[in-house]
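# Generate a structure from the sequence data that follows.
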Amino acid sequence: MANPTFWVGIAFVIFMVLLSYYGVPKNVVNQLDKRGQRIADELAEAKRLREDAERLLREYESKRAAAEREAAEIVSTAKAEAERLAAEAQEKMADFVKRRTASAEAKIAQAEAQASAEVRAAAVDAAIKASERILRNEITGPTATSLVTQGLNDMRTKLQ
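Predicted coordinates:
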């Protein structure tokens, strides 16, 4: 009995009996079972959360695709509207240029007519003055004066 290994073995057996008496192995098993159940519950919750996350991901992907389609439609509509506005602006510009050209041509024609009338009036005045000089030099006396005056007045009224 003096062997220390023997006493350690006896102490170990007594220790195991005391643990069994107080129900420690049962408590350990219960704690392990509870922990195993808690882990199983957490795994089930994680699985459910993952499925929810995948469902949300699919929903957001479909919403993103719909938003991209809508954005593409908006862009195409905007391009069509811009092209329409550009064509309309081009038509308005062409019409404006056409009206301005017609207005300028009308002003040019009016200026030509006015210049022609002024040239004609200047020619008439020059012809009257030349005729007056010629007639005054050739005809003399009071009858000559009355004839020249009458002829000049007639010529002015006919030429203008």
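# contacts, neighbours, all on C-alpha from now
Noted.
# so how many other residues sit close to residue 142?
Close neighbours of residue 142, defined as other C-alpha atoms under 10 Å, add up to 8.
# what does residue 117 give?
13.
# Show me what the top helix by length along the chain packs onto, helices and strands only.
When the chain is parsed with DSSP state H, its longest helix is helix 24-138. Applying 3 or more C-alpha pairs under 8 Å, 6 or more residues apart in numbering; DSSP states H and E, we find helix 24-138 packed against helix 142-159.
# Following up with a second sequence; could you model it the same way so I can compare the two?
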Amino acid sequence: MNRLALSAALSGLVASPALAATGPFFSLRNTDFVVLLAFLLFLAILFYFKVPAAIGNHLDKRAVDIRADLDEARRLRDEAQEIYASYERRQREVKGQAEEIVANARREAEAGAAKAKRDLEVSIERRLKSAQDQIASAEADAVRAVRDRAVQTAVAAASDILRTQGTPETRSAAIDRAIDDVAARFH
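A predicted model of the protein is given here:
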């Protein structure tokens, strides 16, 4: 680095307008020479206090810090990608679970509707059977009432006929036969 600075300083001297001027260059009255001396003295002080090495160390430290920051950024990016992939997997799982829940709810609703339909059909059948039983019972009651009325009418007619015909003994025997006949028909 020293050689580079010195060659830059000397190249500045070679192309300097002071060389084109007349008079000695190595004189303290020549401003170019004084500036050159000050610059060389400045460079010497910088090298004496190891400023280029300190700057280099600082730049090396800064490079190490930047590398560490880049490594940290890569690590964080990788971690973020893993978290993102985890969230995507979780989202797919949750979506699958939601679809499964919807499908289960749909199946349960369909099963509930089918059960309600079956229950309604059973209820209708039970009511129809109850109505048919009531109709059959009413028919049986009506037949029994007609039969009882017919028996009463027959007994009354037989009583009238027997009263008008025959003697009390024949009437009594006819009544007994009629009662036996009616009893036999009902049993």
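# Would you pull up how far the longest helix of structure 1 lies from the middle of the chain?
Centroid displacement of helix 24-138 of structure 1 relative to its chain, using C-alpha atoms, centre = their mean, to the nearest Å, is 4 Å.
# farthest residue from the center of structure 2?
In structure 2, residue 167 marks the outermost C-alpha relative to the chain mean, sitting 102.5 Å out by C-alpha atoms, centre = their mean.
# Map that one onto structure 1.
Using TM-score structural alignment as the criterion, residue 167 of structure 2 maps onto residue 144 of structure 1.
# repeat for residue 90 of structure 2
The alignment partner of residue 90 of structure 2 in structure 1, by TM-score structural alignment, is residue 63.
# if we can go back for a sec, in space, what's closest to the match of residue 167 of structure 2 - neighbours in sequence excluded?
Leaving out its chain neighbours, the residue that sits closest to residue 144 of structure 1 by C-alpha to C-alpha, 6 or more residues apart in numbering is residue 136, at 7.3 Å.
# any idea how far that neighbour is from residue 148 of structure 1?
8 Å (C-alpha to C-alpha, to the nearest Å).
# now residue 133 of structure 1
Residue 133 of structure 1 is 10 Å from residue 148 of structure 1, by C-alpha to C-alpha.
# before we move on, the earlier item: could you count how many residues lie near the residue nearest to residue 144 of structure 1?
15.
# Let me know the distance separating the match of residue 90 of structure 2 from residue 49 of structure 1.
In this view, residue 63 of structure 1 and residue 49 of structure 1 are 21 Å apart by C-alpha to C-alpha.
# again with residue 17 of structure 1
Taken as C-alpha to C-alpha, the span from residue 17 of structure 1 to residue 49 of structure 1 is 46 Å.
# what do you get for residue 98 of structure 1?
Counting by C-alpha to C-alpha, the gap from residue 98 of structure 1 to residue 49 of structure 1 is 72 Å.
# thinking again about what came up before, number of residues surrounding the match of residue 90 of structure 2?
Residues near residue 63 of structure 1, counting by other C-alpha under 10 Å: 12.
# corresponding residue for residue 33 of structure 1 in structure 2?
The alignment partner of residue 33 of structure 1 in structure 2, by TM-score structural alignment, is residue 60.
# Name the residues of the one helix or strand residue 12 of structure 2 maps to that come out as buried.
In this assignment (DSSP states H and E), residue 12 of structure 2 forms part of helix 2-14. The neighbour-count criterion (16 or more other C-alpha atoms under 10 Å) identifies residue 13 as the buried residues of helix 2-14 of structure 2.
# following that helix, which helix or strand shows up next?
For helix 2-14 of structure 2, the following helix or strand on the C-terminal side (DSSP H and E) is helix 17-20.
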